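S.K.: Return a 3D structure for these sequence lines:
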Amino acid sequence: MLAGLAALGGCSNSIITGVYGTPTEAESSSTPSTPSAPTRVDFDPDAECPVINVPNGASFYTSGGAQMTISKFARECDLSGPASVTIKIGIKGLAILKQGGAGTYSAPLRITIRDRDEHTAYTKVLRVAASVPPGEDQGSFEVVDTSTPIVIGVQQPLNSYDIQIGFDNKGALEPPTKKKHRR
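M.R.: Just a heads-up that it's a prediction; the model follows:
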């Protein structure tokens, strides 16, 4: 996979040529030129891939007689063009029975990528499901999502983005509230 990315960047070593950072030696020649495209520079997807954050209260979701929880997550950034990166996000979790028995439990899981100004660059809600077999008290789920290309550049480097994952409680049914009657 890195060989394919290196071919995209036009380099033969393990550093992938990207669109921000320190210009390569070939680009820092003494002859000034007017670039028609973004200046290409070194890009290290492992070091500069944004971190994943799970907001408070978004790591679990109650679904029927089970509680869905996020247990592990990871991300991988791949250069997908001269000024864009595709981020692959993997999430694993569990459905732990609180009561009841075997069955399939599901929950809405949201993935959001935002820039430093908190503008959403990508968001998606996935429905994850975990089956709990008879006689067991938990089941697991796993999902991998690949974002649309995220635009990066000198003013908007990849590490200025933020990845948030968590169960989306916006669609959850709230218990009805009692209305107060005036007398």
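S.K.: going forward, measure contacts between C-alpha atoms and count neighbours the same way
M.R.: Noted.
S.K.: could you point out which element follows the helix or strand that contains Ile70?
M.R.: According to DSSP states H and E, Ile70 maps onto strand 66-81. Later in the chain than strand 66-81, the nearest helix or strand by DSSP H and E is strand 84-97.
S.K.: Next, report how far the helix or strand following that next one is displaced from the centre of its chain.
M.R.: Later in the chain than strand 84-97, the nearest helix or strand by DSSP H and E is strand 103-114. Counting by Cα atoms, centre = their mean, to the nearest Å, strand 103-114 is centred 12 Å from the centre of its parent chain.
S.K.: and the next helix or strand along the chain from strand 103-114, which residues are buried?
M.R.: Once the chain leaves strand 103-114, the next helix or strand it forms, by DSSP H and E, is strand 120-132. Residues of strand 120-132 classed as buried by neighbour count (16 or more other Cα atoms under 10 Å): Ala121, Thr123, Leu126, Val128, Ala129, Ala130, Ser131, Val132.
S.K.: Would you do the same for the sequence below? I want to compare the two.
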Amino acid sequence: MRFTIKLGSGPLLLVAMLALPACTSSGSGGSDMGSTLGNMLRYGSTTEPPLARAVEVEATECPAVTVADGGAALRRGTSQISIANVARECIERAGGAISVKVGLEGRALLGAGGGGGRFDVPVTFQIKRGDRVIVSRLKRVAVTIPANDTQSSFMAIESDMIVPPGTGEYEIEVGLGGAAAAASPRRRRG
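M.R.: Okay, here's the model as predicted:
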């Protein structure tokens, strides 16, 4: 069966769209919404999302991000680079693994007599359970302070850090610099 609907028909268009899935049939003889239009209404796409995506949900437990002792700031010449804000997101996947996404916002300030320039800032992201490191990633972020400015902001985001199922309680930690971020005492942030 084929329908022709003119756009701009107002309420008639809505009624026709809602009735259309009931008039179409899938190959199985049922009148489910497995059609292209049904998928558009349900998922905002012409196809169904993969099953693994459909079962991902926001994890009920997502620990606050801590900043490693000695990892909150570092110096480059007379300039200082520091962490200003942190955030995280934890998504539970099928099978119980948790995918963690961590981000930080930082600031670079020129010191006395400093000029604009580019700094290479190492940022460490870690997930730990007690003293055991589950995931550790080092990312280098370019921070640029334009000439005639005294400061600049930067962001670093690390995605898909996987916590295996059955790990239990874990900690999320960030720090500037490679060695400083490995220190054990931490300062809690947001």
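S.K.: so the strand holding Ile70 of the first structure matches what in the second structure?
M.R.: Alignment note (TM-score structural alignment): strand 66-81 of the first structure is matched to residues 79-94 of the second structure.
S.K.: buried sites along that stretch?
M.R.: In stretch 79-94 of the second structure, counting by 16+ other Cα under 10 Å, buried: Ser79, Ile81, Ser82, Ile83, Ala84, Val86, Arg88, Glu89, Cys90, Ile91, Glu92, Arg93.
S.K.: Just the closest of those to Val100 of the second structure, please.
M.R.: Nearest to Val100 of the second structure, judged by Cα to Cα, of the buried residues of stretch 79-94 of the second structure is Cys90 at 4.6 Å.
S.K.: how about the longest helix along the second structure, which residues of the first structure does it hit?
M.R.: Looking across the second structure with DSSP state H, the single longest helix is helix 11-23. Counting by TM-score structural alignment, helix 11-23 of the second structure falls onto no part of the first structure.
S.K.: Next secondary structure after the longest helix anywhere in the first structure?
M.R.: Ranked by number of residues, the top helix in the first structure under DSSP H is helix 2-9. Next in sequence after helix 2-9 of the first structure, counting helices and strands by DSSP H and E, comes strand 16-23.
S.K.: could you check the angle strand 66-81 makes with that following strand?
M.R.: Relative orientation of strand 16-23 of the first structure versus strand 66-81 (axes from the mean of the first three to the mean of the last three Cα atoms, to 10 degrees): 80 degrees.
S.K.: what's stretch 124-139 of the first structure aligned against in the second structure?
M.R.: Stretch 124-139 of the first structure maps onto residues 137-152 of the second structure, going by TM-score structural alignment.
S.K.: Identify the residues contacting the matching stretch?
M.R.: 107-110, 115-126, 153-156, 178 (Cα atoms under 8 Å, 6 or more residues apart in numbering).
S.K.: got it, and stretch 105-118 of the second structure?
M.R.: With Cα under 8 Å, 6+ apart as the test, stretch 105-118 of the second structure has contacts from 78-86, 142-156.
S.K.: could you redo the last one with a cut-off of 6 Å?
M.R.: Stretch 105-118 of the second structure is contacted from outside by 78-85, 143-147, 150-155, using Cα atoms under 6 Å, 6 or more residues apart in numbering.
S.K.: can you check stretch 56-67 of the second structure too?
M.R.: 90-93, 172-175, 186-190.
S.K.: quick one: it to chain centroid distance?
M.R.: On Cα atoms, centre = their mean, the centre of stretch 56-67 of the second structure falls 11 Å from the chain's centre.
S.K.: what comes up buried for it?
M.R.: Glu56, Ala59, Cys62, Ala64, Val65, Thr66, Val67.
S.K.: what's the burial count for Gly115 of the second structure?
M.R.: 16 (other Cα atoms under 10 Å).
S.K.: For Gly130 of the second structure, the count of nearby residues, please.
M.R.: Quick note: Gly130 of the second structure (other Cα under 10 Å) scores 11 neighbours.
S.K.: Val100 of the second structure too?
M.R.: 20.
S.K.: What sits closest to it if chain neighbours are left out?
M.R.: In this structure, Val100 of the second structure finds its nearest non-sequential neighbour in Cys90, 4.6 Å apart by Cα to Cα, 6 or more residues apart in numbering.
S.K.: With adjacent residues omitted, what lies nearest to the residue nearest in space to the middle of the second structure?
M.R.: Among the residues of the second structure, the one closest to the centroid is Lys101, at 4.2 Å (Cα atoms, centre = their mean). Nearest residue to Lys101 of the second structure, sequence neighbours excluded (Cα to Cα, 6+ apart): Ser159, at 4.3 Å.
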